[in-house]
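J.: All I have is the shape, not the residue letters:
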């Protein structure tokens, strides 16, 4: 089992400016490296408090100098918003700052306001993602990029510094819909998804991904990465209080940022399933939808968190875990406490659970 830490780079802190917020996020990532997390990830978001990292590869290049062991993964580069050539060049550079510990994460993006700000028609998202993914992966394997299509016209150029590795076997794809799950499977990537509702509702998409991966590649899919907005505290009531305040804040931010109260998804190819989710939120009501979201996340005492992971392991088999510990205005003191308690009391149990599961599977 691989355990990752994801910086979402939100500034809902009433008492911190953006510089202070960044220092807190950096300190959290460095602490995750020191406490044995396997990977450090960072989102790409633009223009507002929801996420203050317009270039996650640049951020990871800085972390490369501050960390020693964890893999560094953009989580994710949003392909439709970026020039494929520049992604390949920046990934190649990142390898030189952290040789042997770089992964690639790609995504399609969902927020209409970010598409508008980046001047990219949202209707082109699927095509841009598919084509850019092929171009970036090929360039990082061959050392050059060229293309002559309606979306990307690129004369042949070399990638310098030269890439140190191929990413066909080290690719992570963010998937929040069946469409994206199928795209991840077809390109051969490991699927990373955010927990949104009761885990049983995630199983059909996970199985869809696995089935399609097996069909296309003739082998089993790599473990999925399951991402939780996480609060861990030794005191059960305090864990619940923090979760309902700050995971609740985060849910409201998600709903606003992605405009889940609107109807615009239904007319955009590849985003139709998000309209179904938006309609469910409206029919259930915002307060009930918020409560459902909070309860889906993995929060609580170490024992409660371990038990939720155990239930998922029984349902889905081997998976990787990702934690978001700073979000929704939670203090960095509380985020660091969650990280410390997780590393000391949860992480060892998770690793044992997965080892036992793998050994039992091999024996069978």
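T.: Done, it's in. Note that the structure is a prediction, hence the values are computed from the model and not measured.

J.: contacts, neighbours, all on C-alpha from now
T.: Noted.

J.: quick one: the strands in this structure?
T.: Using DSSP state E, the strands of the chain run over 3-7, 39-42, 71-74, 77-78, 104-107, 144-148, 153-158, 171-174, 190-194, 225-229, 320-324.

J.: possible to save the ones you listed as TSV with distance to residue 309 and mean neighbour count?
T.: What follows is the strands of the chain, written out as TSV (distance: least, CA to CA, whole Å; neighbours: other CA atoms under 10 Å):
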stretch	distance to residue 309	mean neighbour count
strand 3-7	12	24
strand 39-42	18	26
strand 71-74	22	26
strand 77-78	28	25
strand 104-107	24	24
strand 144-148	42	16
strand 153-158	45	12
strand 171-174	20	24
strand 190-194	14	24
strand 225-229	10	22
strand 320-324	9	21
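
J.: next up, a second structure to put side by side with the first:
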């Protein structure tokens, strides 16, 4: 099992922007020192309660110099928001600066107001995502980019610098809809999932495995990778006291921010095309269930180290996962977060280091 730290960095309710960024810099170093396997940075825009991390690459550049061992990735780079030549060149820079530790996490975006502010039609996000993905990988493999698509047009262009990892840095993908899960499986990309409860995640696991078999992929990297809000404290009662108000507030805000209601409200996207699946499973169905309901659904891991060990095992049993992304940010404030990270690293992770979960698809 591997465990990673996911940093989304909301400012509202956490502190000033300077305090939040100072905390992120401390946690970059702490994640490496404590033995976490990967460090992920979100990309979100125009909403300080949701995230104040508009450029994960800037944080990764700092992390490349502040860490020595931990792998460093974007979770995610929203491909429709960026020109692929820029993505390819900056990704190669990060791979060089980190001595080959860069992980490329990608997705097409889910937050409606971000598409609106970029003056983009979310109905075209899938096609734009696939074209950008293909163009960037070709550039990393060959050192040149040339793409004449509907959404991505690049004349023959030399891309420099070159990536360290060959043929390219490992690719990870957010995958929520059936199409995305199946596409990730066909490419043997781990499917990072942000809002699925355990019951839905188990269905996604079956869908992933079936698609991998159909594509003839013997999964070596892929499978479901859940993102969970995490709070560890000395006792269950203390963890619940730390996490309860924050988890519920951030979950409810996340549900509203990503809600595919497609009206003229500030958080709504431009249209339903391509996001039909989110209408049926989006996080709004867990609004109002409270901390107990979120924990029962497997969306939050909170408690003493022993309790959280049991909760992690429940994730493994349901999803067959080989990595869990830990969001310590939305479960605790600056004062408690680093203590939660230490308890997780020192008392939870060792319980799983010698365990080897079954692969998602038999090799």
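T.: Here it is on my side, so go on. The structure displayed is predicted, hence computed values, not measured ones.

J.: List the TM-score for the superposed pair.
T.: Once superposed, chain against chain, the TM-score is 0.90 (TM-score structural alignment, normalised by the length of the second structure); 353 aligned residues with a CA RMSD of 2.4 Å.

J.: Select, out of the strands of the first structure, the one closest to residue 14 of the first structure.
T.: Ranking the strands of the first structure by their distance to residue 14 of the first structure (criterion: CA to CA) puts strand 3-7 first, at 18.7 Å.

J.: so where is that closest one in the second structure?
T.: Using TM-score structural alignment, strand 3-7 of the first structure corresponds to residues 3-7 of the second structure.

J.: Need the contact partners of that stretch.
T.: 24, 31, 36-42, 75, 323-329, 349 (CA atoms under 8 Å, 6 or more residues apart in numbering).

J.: Same question for stretch 103-110 of the second structure.
T.: For stretch 103-110 of the second structure, the external contacting residues (CA under 8 Å, 6+ apart) are 71-80, 91, 125-126, 128-129, 169-175, 258.

J.: which stretches of the stretch 251-364 of the first structure form helices?
T.: 272-284, 286-296, 302-316, 332-341, 347-363 (DSSP state H, counting those that start in this stretch).

J.: er, the stretch 51-200 of the second structure actually
T.: 56-66, 84-97, 112-117, 125-142, 178-186, 198-215.

J.: do you know how far the residue most central in space within the first structure is from residue 289 of the first structure?
T.: The centroid of the first structure falls nearest to residue 75 when counting by CA atoms, centre = their mean (4.7 Å). Distance of residue 75 of the first structure to residue 289 of the first structure, given as CA to CA, to the nearest Å: 26 Å.

J.: out of the helices of the stretch 51-200 of the second structure, which comes closest to residue 253 of the second structure?
T.: With CA to CA as the yardstick, what comes closest out of the helices of the stretch 51-200 of the second structure is helix 112-117 (13.5 Å).

J.: starting at the chain centroid, how far to the closest one?
T.: 19 Å (CA atoms, centre = their mean, to the nearest Å).

J.: what does it rub up against?
T.: 44-46, 121-122, 257-258, 260, 262, 266-270.

J.: Residue 317 of the first structure pairs with which position in the second structure?
T.: Checking TM-score structural alignment: residue 317 of the first structure goes with residue 320.

J.: contacting residues around the residue nearest to residue 213 of the second structure when sequence neighbours are not counted?
T.: Of all residues not flanking residue 213 of the second structure in the chain, residue 361 sits nearest, at 7.8 Å (CA to CA, 6 or more residues apart in numbering). Residues near residue 361 of the second structure by CA under 8 Å, 6+ apart: 209, 212-213, 218-219.

J.: what's the answer for residue 111 of the second structure, then?
T.: Here residue 111 of the second structure is in contact with 257-259, 267-269 (CA under 8 Å, 6+ apart).

J.: likewise residue 190 of the second structure?
T.: By CA under 8 Å, 6+ apart, the contact set of residue 190 of the second structure is 171-173, 184, 221-225.

J.: how about 10 Å then?
T.: Residues counted as contacts of residue 190 of the second structure (CA atoms under 10 Å, 6 or more residues apart in numbering) are 105, 170-175, 181, 184, 208, 219-225, 321-323.

J.: if I look at it, how far off is residue 53 of the second structure?
T.: The gap separating residue 190 of the second structure from residue 53 of the second structure is 23 Å, by CA to CA.

J.: how many neighbours does residue 283 of the first structure have?
T.: Using other CA atoms under 10 Å, residue 283 of the first structure has 11 neighbouring residues.

J.: can I assume it is in contact with residue 260?
T.: No. Counting by CA atoms under 10 Å, residue 260 is not a contact partner of residue 283 of the first structure; they are 11.8 Å apart.

J.: Spit out the residues that contact the two alike.
T.: Jointly contacting residue 283 of the first structure and residue 260 under the rule CA under 10 Å, 6+ apart are residue 277.

J.: follow-up on the earlier one: export the contacts of residue 361 of the second structure as a markdown table, with columns for distance to residue 19 of the second structure and neighbour count.
T.: Below are the contacts of residue 361 of the second structure laid out as a markdown table (distance: CA to CA, whole Å; neighbours: other CA atoms under 10 Å):
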| residue | distance to residue 19 of the second structure | neighbour count |
| --- | --- | --- |
| 209 | 43 | 24 |
| 212 | 44 | 25 |
| 213 | 48 | 15 |
| 218 | 46 | 18 |
| 219 | 42 | 22 |
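
J.: Need the residues you listed in CSV (columns: distance to residue 63 of the second structure).
T.: Formatted as CSV, the contacts of residue 361 of the second structure follow (distance: CA to CA, whole Å):
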residue, distance to residue 63 of the second structure
209, 34
212, 34
213, 37
218, 33
219, 30
